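**Student:** Sequence first, then the predicted structure:
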Amino acid sequence: MADETVVLGGFSHETNTFAKGTTGRPLFQERREYFGDEIPEKMRGTNTCEGGVMDVAEDEGVDLHYTVSASATPSGVVAADAYDFYTGKILEGVEAKSDDLDGVALCLHGAMVPEGMTDGEGPLVRKVRERVGPDVPIAVTLDLHGNISDELVEQADTLIAYEEYPHTDTGDTGRRAMRVLTRMMRDGLEPAMHIERPPVLAMGPKQNTREGPMAEVMDTAREYEERDDVVKVNVFPAFHQADVPSMNFSVPVVATNEDAAREASRELAAHIWERREDFIGDYPEPPEAVSRAKEIVADGATEDGPVVMADVGDNPGGGGAADGTTVLREMLDQELTNAGFAIMRDPDVVEQCVEAGVGERVTVDVGGKTDDMHGDPIEGVDGYVKAITDGEFENTGPMGTGSENHLGRAVHLQCGHEDGVSVILTENRMQPLDAEIWRHVGIQPERLDTLVVKSTNHFRADYEPMSCEVIPINSIGLVSMDPRNFDFDHIPRPQFPLDEMAAEEYPDWE
């Protein structure tokens, strides 16, 4: 018989407040919506926070009570009724086990913005706290891109964030959180937390934890965790596509006492401030990037693998429309050969291709139909319908391994001549971070000379090992890599590089 009972719930969304429209329940259903016993059935053994929590619970003999696991592709603010629905499912599970509840594990994101609110996670955890009281510990897992509010820090007992970007450690994050929760339930651990917010906004590619300033910051965080009193050093470079008061680089530290938490948090925050210039860089725009790729191919370097380019500005993983055309237009205009492009969300063109059938040619206007921020439609594209699928596949790479994907209907459209640009057209938005998206439409990505993915850094986990060179593209869109491209009304100011700041302006601690 299990020693403790823990309620497990998951509700995750990275909200781009600059995106139009709301994110309702249908968009969660499009990506992931599991209830009760569906959660272990679908997620046990997967590289997800829920999967990691289950691993440790099973090893430690903890009984999990499953509520909901819901996640939608990043997009506009979460509709009020959807927020209330999923929050209600978690609260129902807490109330159902109120008589014998020992702990709560919540797999959240940290950058959710519900309709009419500025923070989704803090109020959710507060409602859980109101039901369980002060003595039942609450452990929360968070995406590295969380915008961490004071309310979330105050209401949770411990925050455990991803340490890697690309997020290949989601399962490990769940395991870390469940181990800390077990210590609280069994060993009397009573964590203290302190948060500092260095006024630095990092460009998207500079948040990559595998190299550059973020790699060094993360190494330093791990060194601090070797201190006797420090439990977890969390580092959040922020999600700057959210114009909310909590949008800030932040360092919440979990320790056995307030002094240890404060000391580590302040030291690391000061270090980040000192390296602020390193979080800004120069990256090529589409014409230059595509031209550079052509040069690399001409030099024969692709014998070691394709050139992989990232269409950062239209990354659906950050709320992009996924129908931006600026990069694809350059690929067609510069007549790239043996090239691939993923993805282009265009349900109308998918329907036209399905009606034409595999083996037929079509002339279509591709992309640029969501808004005026991602480029105009590419008119009169001549293409050959190479394959049509149901858009269903599982991740085989390091991120979210084993997780299901639902593209809606998907089409492999070969544009131009026989050896031109192969485009993956979809009905749904999804970041093509796993290379299985190519294979499921009959393309072997390793054999391409050039491929483009709408992603910022997540693609690196699966694609970088097969590539000869990686080129992040400074493309337009709702996920522009540079925070200076956004008009903010609600974030804390001043912030580097948005504002001129004297070195002595930070830190300013009481």
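**Tutor:** Thanks, I have it.
**Student:** alpha carbons only for contacts and neighbour counts from here, please
**Tutor:** Fine.
**Student:** Which residues are in contact with the spatially closest residue to Ile160 that is not a sequence neighbour?
**Tutor:** Closest residue in space to Ile160, ignoring its immediate chain neighbours: Thr141 at 4.8 Å, by CA to CA, 6 or more residues apart in numbering. Residues near Thr141 by CA atoms under 8 Å, 6 or more residues apart in numbering: 49, 105-109, 159-162, 173-174, 177.
**Student:** Presented hereafter is structure B, for comparison with structure A:
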Amino acid sequence: MPESRPVIAVAGLGIESSTFSPARTGAAAFHPRRGADVLTRYPFLAPGQPLRAAADWRGALVGKALPGGTVTSTAYAELAAELLNSLSDLGPVDGLWYDIHGAMTVEGLDDAEAQLLQRIREVVGPRVLVSTSMDLHGNVSRELVHQSDLITCYRTAPHEDAMDTKERAARNLVDLLTSGAPRPAKAWIPVPVLLAGEQTSTRIEPAKSVYAAVDEVAAADGVTDAAIWVGYAWADEPRNRAAVVVTGPSPDAVAAGAERLAGGFWKARHTFDFVAPTATLDECLDAALASTARPYFVSDTGDNPTAGGAGDVTWGLRQVLERPELKDPSGPTVIYASLPGPRAVDAAVAAGVGATVTVTAGAEVDDRHAGPLTLTGEVHAVRHGDRDAETEVVLRVGSVHVILTRLRKPYHHEHDFTGLELDPRAADVVIVKIGYLEPELFAMAADWKMALTPGGVDQELTRLGHRRIRRPLFPFDPEMPDPDLTARLIAPSNKPLTGPDE
């Protein structure tokens, strides 16, 4: 390959961290990849792909963790130090692709991603161009925009365009480096709205139309990319709010595009609603058991491990097992996913499939809503080797098939169930610790409700107890005046940033 190809490093740490969960996240949870192994995360950087050939890609360290609690200061220090050392060892680079989530909270640190990028720039130098890719549930501070030259995020929720977004961020960086164009203009607008992802799904209006406008703005002359971030509702930092960023060669075009998107988001604030009908868990179960729609899905939303919940809240499962119609094995077939309990899993594995065991699980991390749950049932299945759960067992308690895991795990795919000798399509009711249903589950569900249950990612945001978010903020201040939604043109990353973070 020609020596003129730009040299691009790839680095980043990604997690959604709920500050309302007592859980803590360690370094191992990020499953970090290093060196050349980093590139294997991205199909568009596989050997033979055009984008791979367009630059000399060099992996530093990329770690992505299942959403969870606040990252420990020790874990962050360890991972950040290794990432920075790896970048230093790579030698001079022309560009950096910064692949993050945007909602990482670290003990004792605000705006962790911006702080890490600032440290990265101290290693790679001010001339290096940075393209940042994010989840739309991340948070975008003025400092993060300043430290980035290009920045973008997903345009769908659920995130069916995650890999497309990453590829766009990488391609935009290659195009900028090979064109020789100056650093892009960047228009940033903080939007004082903070809503849960389940209230802003692009499956339904108004988010469907709000996000459709992103493509239109991104296609305008003088614009390279456009993005709207909903923000992350289950953490309590000043940066937690919605934001808009538009980048491109024309300051006028990016400013106009940003103001259009910010205005559209703000105007729609009162019409955002949950993506499915919501009710108490008992009301959801009443509806599910009375319905003829099968399978009927119920989301146990408050402890969703893919939004940052600890995953081990027993409150929901306790309510399910107390239902009299589910105590008999001949009752309606119910699947419950899931509850961590390492000792319970060990006991079930030791007893073997077909054995009856009494075990206790849950509430080892989050016991605020209910204590550990003791249950007696027949071991239906055992599976080893899962990346997240490590070991899974199914315990049949009455007519409820309870999935117990060594470590918490999300259940998003049909094979998550069929690999445990469960058939979700034939079940009467499937209860999953999740918010909006991921695509496979959504396609499978004949009907669906979201149960407003307690936990670290409670959908009732106003009862969580935010103390540090910037006020006024909708919906915490429903009658707040209209904000200033004029575009803030952010200084290039190689120039000083001045002025307030508004």
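**Tutor:** Received the coordinates, thanks. These figures come from a predicted structure and were not determined experimentally.
**Student:** returning to that earlier point: now for the contacts of Thr141 of the first structure, which pair is the farthest apart?
**Tutor:** Pairwise distances across these (CA to CA) peak at 15.2 Å, for the pair Ala105 and Tyr162.
**Student:** just to revisit the earlier point, element containing the alignment partner in the second structure of the residue nearest to Ile160 of the first structure?
**Tutor:** Matched by TM-score structural alignment, Thr141 of the first structure corresponds to Ser133 in the second structure. For Ser133 of the second structure, the element it lies in under DSSP states H and E is strand 129-134.
**Student:** quick one: what's aligned to Phe341 of the first structure in the second structure?
**Tutor:** With TM-score structural alignment as the criterion, Phe341 of the first structure matches Tyr336.
**Student:** If you could redo that for Ala72 of the first structure, that was the one I meant.
**Tutor:** So, by TM-score structural alignment, Ala72 of the first structure is matched to Ala65.
**Student:** For the closest residue to that match other than its chain neighbours, which residues are in contact?
**Tutor:** Distance criterion CA to CA, 6+ apart; nearest residue to Ala65 of the second structure, sequence neighbours excluded, is Phe30 at 4.1 Å. By CA under 8 Å, 6+ apart, the contact list for Phe30 of the second structure reads Leu13, Gly14, Gly63, Lys64, Ala65, Leu66.
**Student:** what's the closest non-adjacent residue to the first one?
**Tutor:** Ranked by CA to CA, 6+ apart and with sequence neighbours excluded, the top spatial neighbour of Leu13 of the second structure is Gly63, at 4.8 Å.
**Student:** The host helix or strand of that neighbour vs the first structure, mean deviation?
**Tutor:** Using DSSP H and E, Gly63 of the second structure sits in strand 56-64. Its aligned residues in the first structure lie a mean 1.4 Å from strand 56-64 of the second structure after superposition (mean CA distance after the TM-score superposition for the first structure).
**Student:** for that strand, packing partners?
**Tutor:** Judged by 3 or more CA pairs under 8 Å, 6 or more residues apart in numbering; DSSP states H and E, the packing partners of strand 56-64 of the second structure are strand 7-14, strand 33-34, helix 73-90.
**Student:** Deepest in the core, which of the ones you listed is it.
**Tutor:** strand 7-14 (a mean of 24; mean count of other CA atoms under 10 Å).
**Student:** can you tell me what part of the first structure it aligns to?
**Tutor:** With TM-score structural alignment as the criterion, strand 7-14 of the second structure aligns to 5-12.
**Student:** mean distance, that stretch to its aligned residues in the second structure?
**Tutor:** So stretch 5-12 of the first structure averages 1.4 Å relative to the second structure (mean CA distance after the TM-score superposition for the first structure).
**Student:** List the buried residues for the longest strand along the second structure?
**Tutor:** Criterion DSSP state E: the longest strand present in the second structure is strand 373-386. Applying a neighbour-count criterion of 16 or more other CA atoms under 10 Å, the buried positions in strand 373-386 of the second structure are Leu373, Leu375, Gly377, Glu378, Val379, His380, Ala381, Val382, Arg383.
**Student:** Many thanks, have a good one.
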